[in-house]
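S.K.: Show me how the following folds:
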Amino acid sequence: MRPNWPRLIVVLVAVVALASGAVWAGALLWSNATKQPLPMDDQCRASVGGATVTLTPVQAENAAVISSVALARELPSRAVTIALATAYQESGIRNLDYGHADSVGLFQQRPSKGWGTVKQIMDPYYSAGKFYDALVRVKNWRTRDVNDVAQAVQRSAHPDAYRKHVSKAEVLSSVLTGQSPGGFSCTVGTPGRADAADLAALLGKSLKSRAEVSTSGTKVVVAAGSEGLAWAAANLAIAHVGEFSISRVSVGAGDWVHDPHTLAAWTGIGGGRSVTIAVTP
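M.R.: The predicted structure is shown next:
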């Protein structure tokens, strides 16, 4: 007798659904009994006004690098908006080792078109730098339509594809460049190793001469040249919370404490050019 495959599939789907429901119900009972919040998927969130953008931690790290390269070059937030809209379309802000033809990386740049070697392009700092090299050569890039400037750099077969990502890119750019204080948070259930020295090296590489970075035990201190740059440094650190086991970030009177269960909110947001970042020992 031949098996009734459609019916078996329906039964299997029903069993999986029931099992999933039982797991969820158990988690809900645990939450109610312990008064603890249900675990949240690892994620990051940028908010400006009523607009919110949610990213994976990997996307957040890459977006922060794209922003920091522009900041190190003293490019305006508009440059970051254009770059992020491009990265959203080309790779979903993921550092892909594959793509159309020989395209790779955040911006799907092609070695055969002179963007660099595969190894170079797969370095987010390098690929972002090459993108900005091309961007600043576009006539009137500071005032032209974001989609059109991105297309002038990328020369895509889909010339209007970047337009749908502009609003998300604007929110991310505003937060990551420090224009919107207190608008960024991440949660990671199981952070990686704590390493204040490596975190300081990353911040130094990203901010270069625009900030002084030092370490003191399990803390990293950033003395920024402006309040906006201080918030940009804080958000760059938060974007790497999972990699460096960051537990707390302070900017002047502003304070953020990592919560592995939910997205923690900033408290006491105020001015300041000094950033203190604590890692869990």
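S.K.: Every contact and neighbour count from this point should use C-alpha atoms.
M.R.: OK.
S.K.: centroid residue for this protein?
M.R.: A60 (1.3 Å; C-alpha atoms, centre = their mean).
S.K.: Which is the succeeding secondary structure element to the one helix or strand that residue maps to?
M.R.: Assigned by DSSP states H and E, A60 belongs to helix 57-72. Sequence order places helix 77-91 as the next helix or strand after helix 57-72, per DSSP H and E.
S.K.: Buried by neighbour count: which residues of the helix or strand just after that following helix qualify?
M.R.: Per DSSP H and E, the first helix or strand lying C-terminal to helix 77-91 is helix 118-121. Using 16 or more other C-alpha atoms under 10 Å as the test for burial, helix 118-121 gives 118, 121.
S.K.: Hmm, V149 is touching V138, no?
M.R.: Yes - applying C-alpha atoms under 8 Å as the test, V149 and V138 come out as touching, 7.0 Å apart.
S.K.: Tell me which of those two has more neighbours.
M.R.: The neighbour comparison of V149 against V138 (other C-alpha atoms under 10 Å) goes to V149, with 24 against 15.
S.K.: Just give the closest residue to that one, not the sequence neighbours.
M.R.: Closest residue in space to V149, ignoring its immediate chain neighbours: W141 at 5.9 Å, by C-alpha to C-alpha, 6 or more residues apart in numbering.
S.K.: A helix includes that neighbour, no?
M.R.: No - counting by DSSP: H, G, I helix; E, B strand; the rest coil, W141 is not part of a helix but coil.
S.K.: Tell me, how many residues neighbour it?
M.R.: Counted with other C-alpha under 10 Å, W141 comes out at 18.
S.K.: L135 is in contact with that one, correct?
M.R.: Yes - between W141 and L135 a contact is recorded at 7.1 Å, counting by C-alpha under 8 Å.
S.K.: Need the residues touching each of those two.
M.R.: V149 (C-alpha atoms under 8 Å, 6 or more residues apart in numbering).
S.K.: Tell me which helix or strand the nearest residue to P281 once chain neighbours are set aside sits in.
M.R.: Among residues not flanking P281 along the chain, A194 sits closest, at 5.9 Å (C-alpha to C-alpha, 6+ apart). With elements taken from DSSP H and E, nothing contains A194; it lies in neither a helix nor a strand.
S.K.: quick one more, to check against the first:
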Amino acid sequence: MTGRTPHRARRTLLAVTGVVAAGALAIGGVVVGLKVLDDRRPVTERCTAAVDGTSADLTPQQADVAALVAVTAERRGMPARAATIGLATASAESHLRNLDHGDRDSLGIFQQRPSQGWGTEAEVTDPVHATNAFYDALEDVDGYTRMRVTEAAQAVQRSAFPEGYAPHATRSGIWASALTGWSPAALTCTLRDVAQPAPAPDAVAELEGRVVRDLGDLPTRTAGVGAAPQGRAGVEVDARGLGGTDPGDASAAARSAWSVAQWAVATASTTDAVAVAVDGQVWTRESAAWSRPDEDDDGPAGAGPPPAPGRVAVTVATS
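M.R.: Reported below is the predicted structural model:
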């Protein structure tokens, strides 16, 4: 039978204590390290549309294309069903990307073929031309609003996979409902801070150019150029009359305003928008959500008072 002497016991106790202390320091270091990593964790950028309890995500780049496809239908005075069909078609053909390649000579977001009369290579890779060409063909399809989405898309595309558009119908309907204004405050984007803001005149000109490209000649008014509050400037868009609707129809004006507002959120990654205000609500990059500011707030991010009914205020980051 053997036993430990008091001296050996003390040495063992000190060794164990040292191991425990070292372990505690190591664990503490891991905790601190995790805290630092958590604080520096990059933002996962995404855009989400949610309608009737069902949501659908897109990347900001896909959302930018989706915004054009949907508001083009709205601008042309076509029903939201057309936007759903357009989005489902572009989703199936290109995953909402402007591709420079495809099967045979197929190109662009709708994979249109120059050899089949859709236009030149430059035209079918121009998202505006491609989208309008698609809707031109869709309008020639008799009864397309009563067809299944995949049937209407196939009537235009003549694909070798006629049911290939069906899996995209639900998500496309959700996004179309938001981007045509039928579902207010339904579309949000989570985005990183603007890394390199442009000078106010350039930032505003870029946004105005995108408004004209996607929405047409809607009246706009600029604010903050040359003296942007907190490094920001903005453009107010009068959405009344979008798509030929009656500017005096309050209900139509409200829906058009929400269409433009959610278009502005969906394109924010490209335009450097940091806030969008409409109908008493505001979306900001910081919150990544729609909310109603207090009555005494000075508009979104210092951009001025809330816009009047039928108008949308878009604030962009500036240097």
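S.K.: returning to that earlier point: show me what the residue nearest to V149 of structure 1 aligns to in structure 2.
M.R.: In structure 2, the residue paired with W141 of structure 1 is Y144, using TM-score structural alignment.
S.K.: Could you count how many residues lie near the residue lying closest to G217 of structure 1 once chain neighbours are set aside?
M.R.: Nearest non-adjacent residue to G217 of structure 1, counting by C-alpha to C-alpha, 6+ apart: A196, 7.6 Å away. A196 of structure 1: 25 surrounding residues under other C-alpha under 10 Å.
S.K.: give me every residue that touches A196 of structure 1.
M.R.: By C-alpha under 8 Å, 6+ apart, the neighbours of A196 of structure 1 are 215, 217-220, 244, 278-279.
S.K.: from those residues, which is closest to R73 of structure 1?
M.R.: V220 (22.6 Å; C-alpha to C-alpha).
S.K.: burial measure for that closest one, as a count.
M.R.: Residues near V220 of structure 1, counting by other C-alpha under 10 Å: 24.
S.K.: what helix or strand does it sit in?
M.R.: Following DSSP H and E, one finds V220 of structure 1 within strand 219-224.
S.K.: which bit of structure 2 covers that strand?
M.R.: So strand 219-224 of structure 1 is aligned with residues 234-239, judged by TM-score structural alignment.
S.K.: can you check stretch 234-251 of structure 1 too?
M.R.: Alignment of stretch 234-251 of structure 1 against structure 2: residues 261-278, by TM-score structural alignment.
S.K.: can you give me the end-to-end distance of the matching stretch?
M.R.: 7 Å (C-alpha to C-alpha, to the nearest Å).
S.K.: And the strands in the stretch 101-250 of structure 1, which stretches?
M.R.: 184-187, 211-216, 219-224, 246-251 (DSSP state E, counting those that start in this stretch).
S.K.: Tell me the spacing between the residue nearest to L215 of structure 2 when sequence neighbours are not counted and I85 of structure 2.
M.R.: In this structure, L215 of structure 2 finds its nearest non-sequential neighbour in R75, 6.3 Å apart by C-alpha to C-alpha, 6+ apart. Distance of R75 of structure 2 to I85 of structure 2, given as C-alpha to C-alpha: 15 Å.
S.K.: Over to S55 of structure 2?
M.R.: Look at S55 of structure 2 and I85 of structure 2: by C-alpha to C-alpha, they are 18 Å apart.
S.K.: Same question for G28 of structure 2.
M.R.: For G28 of structure 2 relative to I85 of structure 2 (C-alpha to C-alpha), the value is 55 Å.
S.K.: any idea how far the residue nearest to V149 of structure 1 lies from S216 of structure 1?
M.R.: For W141 of structure 1, the distance to S216 of structure 1 - C-alpha to C-alpha - is 42 Å.
S.K.: again, but for A232 of structure 1
M.R.: As judged by C-alpha to C-alpha, A232 of structure 1 and S216 of structure 1 stand 21 Å apart.
S.K.: got it, and S174 of structure 1?
M.R.: From S174 of structure 1 to S216 of structure 1 the distance is 30 Å (C-alpha to C-alpha).
S.K.: which of S55 and I85 of structure 2 has more neighbours?
M.R.: A count of neighbours by other C-alpha under 10 Å puts I85 above the other of S55 of structure 2 and I85, at 33 against 15.
S.K.: Matching the more buried one against structure 1, which residue comes up?
M.R.: I85 of structure 2 maps onto I82 in structure 1, by TM-score structural alignment.
S.K.: check contacts around that match.
M.R.: Contacts of I82 of structure 1 by C-alpha under 8 Å, 6+ apart are 146-147, 149-150, 166, 169.
S.K.: List the contacts of the closest residue to D195 of structure 1 other than its chain neighbours.
M.R.: Using C-alpha to C-alpha, 6+ apart and skipping residues adjacent in sequence, the residue nearest D195 of structure 1 is F244, 5.9 Å away. By C-alpha under 8 Å, 6+ apart, the contact set of F244 of structure 1 is 191-196, 199, 279.
S.K.: Nearest to R248 of structure 1 among those?
M.R.: V279 (7.0 Å).
S.K.: Aligned against structure 2, show me the partner of that closest one.
M.R.: In structure 2, V279 of structure 1 lands on V316 (TM-score structural alignment).
S.K.: for P181 of structure 1, same thing?
M.R.: Using TM-score structural alignment, P181 of structure 1 pairs with P184 in structure 2.
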